[in-house]
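K.L.:
The sequence and its predicted three-dimensional model are supplied below.
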Amino acid sequence: MNFDFATPIDRRQPRLPSEMTAACSSWPSQKWHRYDEEVLPLWVADMDFRSPPEVIAALQARVEHGVYGYGLVPDSLREALCDWSVSRYGWAMQAEWQHWLPGVVPALHLASLAFTQPGDGVMTVTPIYPPFLQVARRTGREMQQAALTSPKDENGQWTLDIAALEAAVTERTRLLLWCHPHNPTGRQWSHAELEQLAAFVERHDLIVVSDELHCDLLLDEGARHVPLAMAFPQLAARTVMLWAPSKTFNLAGLTAACAIISDSSLRRRFAETAKGLMPDGNVLGLVAAEAAFRTGEPWRQALLEVLREHRGRLVERVAGWSGVTLAAPQSTYLAWLDLRQSRLGDAKSPAAALLEQTGVALSDGADFGWPGFARLNFGTTAQQLEQALQRMDRVLKR
């Protein structure tokens, strides 16, 4: 089956049927409406591709029903996720381990409230997806950070630094927020690194929240994701895995995610904390999630081919930019650019300077805990990516 990942879709001024324009004149997009029309936005992590046709068809059928009252998570959805886990990872997840909720970011905050006390330490590694850095402050806990080790050469990758974790941990540390695979660097962690991490978690008696949101977007041929709790069964009693179809199938706005917690005590604490704070499931999000897991694999494989091509184009282009380095992402559709030695390196925010000079909007590395860097989203059409790269060439090319 052929899928169209090439045709640009107007997300600023979508064309609506004439009978709808009076009631709904536009569908604002965070990604495309944050900046003026001349700006090309390659920042927030959603893609500019239509979701799988089968998902769209399932949503249309549910919308046609016309009643959108409070729903329940259907057993068929739980089974679909279990089947996906077995077929993709060989992990026999159980249906009762699943706790569906509106998103991964709320789940991070719930975990802090459920498993720590005010003043306890919540640890993460940087650079990291910005909400990780906000959980502790928002929940009255102490944020503790350890830095990854940056690439040593142009062919290197970001690596886990256990010594940095040991230096940051304290007797009040209770929770580790982990990203697997990693946002923003795109690392697919090696078994050796995860083995060190597992030993660290056990040694300090921590609970680990493993955000595995990008696990179905591994870009290297033959790569296979291994869930943290599967790789290290000894961690199962202290692990909350976070999963969602949102990144893989471009369904973020439908707010459907799942916490997978095999330990009944942890699961009960998490569920009790969620009461009154989290709404019931989005009926359309649940429909889309099930359709994606049951029918979306051909679309996902086609998407991966497109993302591999875009990654290759980006890596080649960055090689011609003076003072800019990039460790080729092994997963996700996100690239983590080091701009500190570039012509924009003296700017307080290279990302802001790039926006001003080129009209290309990237995510500012300072928000991830690493000023001088920027995150670029290449989950867009080849045409739009090329337009952005040509603009950046004018400022960054040797």
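P.N.:
That came through fine.
K.L.:
From now on I want contacts and neighbour counts done on CA atoms only, so please keep to that.
P.N.:
OK.
K.L.:
C-terminal to the biggest helix by length in the chain, what's the next element?
P.N.:
Longest helix in the chain by number of residues (criterion: DSSP state H): helix 297-318. The first helix or strand that comes after helix 297-318 along the chain, using DSSP states H and E, is strand 325-326.
K.L.:
and the angle for the helix or strand following that following strand with helix 297-318?
P.N.:
Once the chain leaves strand 325-326, the next helix or strand it forms, by DSSP H and E, is strand 334-338. Angle between the axes of strand 334-338 and helix 297-318 is 20 degrees (criterion: axes from the mean of the first three to the mean of the last three CA atoms, to 10 degrees).
K.L.:
so what does strand 334-338 touch, helix or strand wise?
P.N.:
Contact here means 3 or more CA pairs under 8 Å, 6 or more residues apart in numbering; DSSP states H and E; on that basis strand 334-338 packs against strand 325-326, strand 373-377.
K.L.:
Run the angle between the last one and helix 297-318 for me.
P.N.:
Angle, strand 373-377 to helix 297-318, by the same axes, to 10 degrees: 140 degrees.
K.L.:
all strands of the protein, in order?
P.N.:
40-41, 98-101, 121-126, 142-147, 173-179, 207-211, 239-243, 257-260, 325-326, 334-338, 360-361, 363-364, 373-377 (DSSP state E).
K.L.:
Next, format the ones you listed as CSV and append distance to Thr295 and mean neighbour count.
P.N.:
Shown next, in CSV, are those (distance: least, CA to CA, whole Å; neighbours: other CA atoms under 10 Å):
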stretch, distance to Thr295, mean neighbour count
strand 40-41, 30, 24
strand 98-101, 20, 22
strand 121-126, 35, 24
strand 142-147, 39, 20
strand 173-179, 27, 22
strand 207-211, 24, 26
strand 239-243, 18, 26
strand 257-260, 18, 25
strand 325-326, 34, 22
strand 334-338, 25, 23
strand 360-361, 34, 26
strand 363-364, 32, 20
strand 373-377, 26, 25
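K.L.:
nearest to Ala57, of those?
P.N.:
Shortest separation from Ala57 across those is recorded for strand 257-260, at 20.5 Å, computed as CA to CA.
K.L.:
contact partners of the closest one?
P.N.:
97-104, 107, 240-246 (CA atoms under 8 Å, 6 or more residues apart in numbering).
K.L.:
what's the answer for stretch 156-165, then?
P.N.:
Applying CA under 8 Å, 6+ apart, the contact partners of stretch 156-165 are 125, 145-151, 185, 187, 193, 196-197, 200, 327-328.
K.L.:
Tell me how far that stretch lies from the chain's centre.
P.N.:
20 Å (CA atoms, centre = their mean, to the nearest Å).
K.L.:
repeat for stretch 364-383
P.N.:
On CA atoms, centre = their mean, the centre of stretch 364-383 falls 13 Å from that of its chain.
K.L.:
Check stretch 361-369 too.
P.N.:
From the chain centre to the centre of stretch 361-369 is a distance of 15 Å (CA atoms, centre = their mean).
K.L.:
next up, a second structure to put side by side with the first:
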Amino acid sequence: MPTFDFDSPIDRRTEPGDKWGRYVGRDVLPLWVADMDFAAPPAVIDALRRRLDHPVFGYTDAWPGLVDAVIEGIARDHAWQIEPDWLVWLPGVVSGFNLACRAIGEPGDEVFTATPVYPPFLTAPANSGRRLVTRPLALSDGRWEWDRAAVEAALSPRTRQLMLCNPHNPVGRVFDRDELGWLADLAERHDLAICSDEIHCGLVLDDVAHIPIAALDDSVARRTITLMAPSKTWNIPALYCAFAIISDPALRRRFRHEMRGLVPHPNLLGMVAAEAAYRDGGIWRAALLAYLRGNREAVLNAVASMPGLVAAPPEATYLAWIDCRNAGIDDPAKFFEDAGVGLSDGTPFGMPGFVRLNFGCPRALLAEALGRMQRALDDRERKGR
């Protein structure tokens, strides 16, 4: 078995980019935006080098080897057999759920999602003249769950679409078959289309299966747009390659129609990387998941000792969703940033009083960040708040 080095730091401060660029010139450790501080898999880097030996980079459609790698990867990892013509290639999943909002219903119709959630979920409906309707997930015995009665009560005859994030960003849930079955039944009874962002499906940390909601049965699949990408699992987001899986021909036509003149083709090198990742990235992914489990344990242990902070264990992703509401801090993201740790503020996710921590980084960096958080809280306690 090959070994992979997730411990050695890679200096990202010399390259322009969101994550480290936000705090340039400041002693702030960035644990916010959802990309990891790890090198991409060797299989992906090698595939990119081989492609660079060909000197022409013209317009390119998905080729059979890429399509086969994606289909085989989804069947292998998620027990879902899809067909080649179900695939619609995209530069990213954010484009995908904006397109879904345009393709479903009419201006003034409603799109439902649950909070907290990845912030573009909350802005996409208005981009297409749709109205956003939300209800919060409920935290019960350390587990984030659907408030089923509240969701049912929120729907109206104008609700046309359910936007689902699974595995969930930011709470880290992998929704189980019972939960997905309830959502599918809800969609059937209210005639809702489903747009399911499953970009973190390769990052399940616990011994649970990620089940694509469209894989439940053909009737669910016919009303579902599933969005996936290799970008989070294999840490290649800036290569811009994603895809929608849409089994229903009419829904697929509407989705493609909304792309015209707006959505570019995915990046050629991103498609090369995607094929390599799905075909040859499994061993690296297994090593990554083992490392992330250790980082998750470090985060949960540290947060448990921090006064006023609580974090439910994420079942997937490299993101910890931390409840700071009992810490007596008005702006927890600013508080920790002032202490030298850059976290995502919960407010854009629809849940103020929380922060999101990205633990996809070398363990020494994570330990330093957690130490800074602990010291800041301890200092605050000593000073009597």
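P.N.:
Happy to help now that I have it. What you are looking at is a predicted structure, and each value in this text was computed from that prediction instead of being measured.
K.L.:
just to revisit the earlier point, which residues in structure 2 does the longest helix of structure 1 match up with?
P.N.:
Using TM-score structural alignment, helix 297-318 of structure 1 corresponds to residues 282-303 of structure 2.
K.L.:
Check the mean deviation of the matching stretch from structure 1.
P.N.:
Once fitted to structure 1, stretch 282-303 of structure 2 is off its aligned match by 0.4 Å on average (mean CA distance after the TM-score superposition for structure 1).
K.L.:
how much space between Leu289 of structure 2 and Gly350 of structure 2?
P.N.:
Distance of Leu289 of structure 2 to Gly350 of structure 2, computed by CA to CA, to the nearest Å: 28 Å.
K.L.:
ok, now Arg296 of structure 2?
P.N.:
24 Å.
K.L.:
So those two - more neighbours on which side?
P.N.:
Arg296 (24 against 19; other CA atoms under 10 Å).
K.L.:
Excluding chain neighbours, what is closest to that one?
P.N.:
Spatially, and ignoring its direct neighbours in sequence, Arg296 of structure 2 is nearest to Phe359 (6.9 Å; CA to CA, 6 or more residues apart in numbering).
K.L.:
Any idea how many residues pack against the one you found?
P.N.:
Phe359 of structure 2 has 28 nearby residues by other CA under 10 Å.
K.L.:
now, which of the contacts of strand 257-260 of structure 1 sits nearest Asp211 of structure 1?
P.N.:
Nearest to Asp211 of structure 1 among the contacts of strand 257-260 of structure 1 is Leu242, at 4.8 Å by CA to CA.
K.L.:
Trace that closest one over to structure 2, please.
P.N.:
In structure 2, Leu242 of structure 1 lands on Leu227 (TM-score structural alignment).
K.L.:
Tell me which residues touch that match, please.
P.N.:
By CA under 8 Å, 6+ apart, the contact set of Leu227 of structure 2 is 93, 96-97, 195-199, 242-245.
K.L.:
Then Ala388 of structure 1?
P.N.:
40, 360.
K.L.:
Over to Arg267 of structure 1?
P.N.:
Contacts for Arg267 of structure 1 (CA under 8 Å, 6+ apart) come out as 97, 99, 261.
K.L.:
Please apply the same query to Asp323 of structure 2.
P.N.:
Asp323 of structure 2 is in contact with 309-311, 353-355, counting by CA under 8 Å, 6+ apart.
K.L.:
Same check on Pro227 of structure 1?
P.N.:
By CA under 8 Å, 6+ apart, the residues touching Pro227 of structure 1 are 89, 91, 212.
K.L.:
what's the neighbour count on the last one?
P.N.:
By other CA under 10 Å, 22 other residues sit near Glu212 of structure 1.
K.L.:
returning to that earlier point: ok, which of the helices and strands packed on strand 334-338 of structure 1 comes nearest Leu177 of structure 1?
P.N.:
In terms of CA to CA, the element of those nearest to Leu177 of structure 1 is strand 373-377, at 20.1 Å.
K.L.:
Would you confirm that Gln330 of structure 1 contacts Asp220?
P.N.:
Yes - in this structure, Gln330 of structure 1 is within contact of Asp220 by CA atoms under 8 Å, at 6.0 Å.
K.L.:
Looking only at neighbour counts, state which of those two leads.
P.N.:
Between Gln330 of structure 1 and Asp220, Gln330 has the larger neighbour count (other CA under 10 Å), namely 24 against 13.
K.L.:
The more buried one pairs with which position in structure 2?
P.N.:
Gln330 of structure 1 maps onto Glu315 in structure 2, by TM-score structural alignment.
K.L.:
contacting residues for that match?
P.N.:
Contacts of Glu315 of structure 2 (CA under 8 Å, 6+ apart): 172-174, 204-206.
K.L.:
Just put these in JSON lines and tack on distance to Gly65 of structure 2.
P.N.:
What follows is those, written out as JSON lines (distance: CA to CA, whole Å):
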{"residue": "Gly172", "distance to Gly65 of structure 2": "32"}
{"residue": "Arg173", "distance to Gly65 of structure 2": "32"}
{"residue": "Val174", "distance to Gly65 of structure 2": "30"}
{"residue": "Val204", "distance to Gly65 of structure 2": "26"}
{"residue": "Leu205", "distance to Gly65 of structure 2": "29"}
{"residue": "Asp206", "distance to Gly65 of structure 2": "31"}
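K.L.:
among those residues, which ones are buried?
P.N.:
Buried by 16 or more other CA atoms under 10 Å: 172-174, 204-205, out of those.
K.L.:
before we move on, back to that, now render the strands of structure 1 as CSV, adding distance to Gly296 of structure 1.
P.N.:
CSV is the format used below for the strands of structure 1 (distance: least, CA to CA, whole Å):
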stretch, distance to Gly296 of structure 1
strand 40-41, 26
strand 98-101, 20
strand 121-126, 32
strand 142-147, 36
strand 173-179, 24
strand 207-211, 21
strand 239-243, 16
strand 257-260, 17
strand 325-326, 31
strand 334-338, 21
strand 360-361, 30
strand 363-364, 29
strand 373-377, 22
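K.L.:
Of all those strands, which one is nearest Phe3 of structure 1?
P.N.:
Among those, the nearest to Phe3 of structure 1 by CA to CA is strand 373-377 (20.4 Å).
K.L.:
Mind giving me the packing neighbours of the closest one?
P.N.:
Judged by 3+ CA pairs under 8 Å, 6+ apart, strand 373-377 of structure 1 is in contact with strand 334-338, helix 350-358, strand 363-364.
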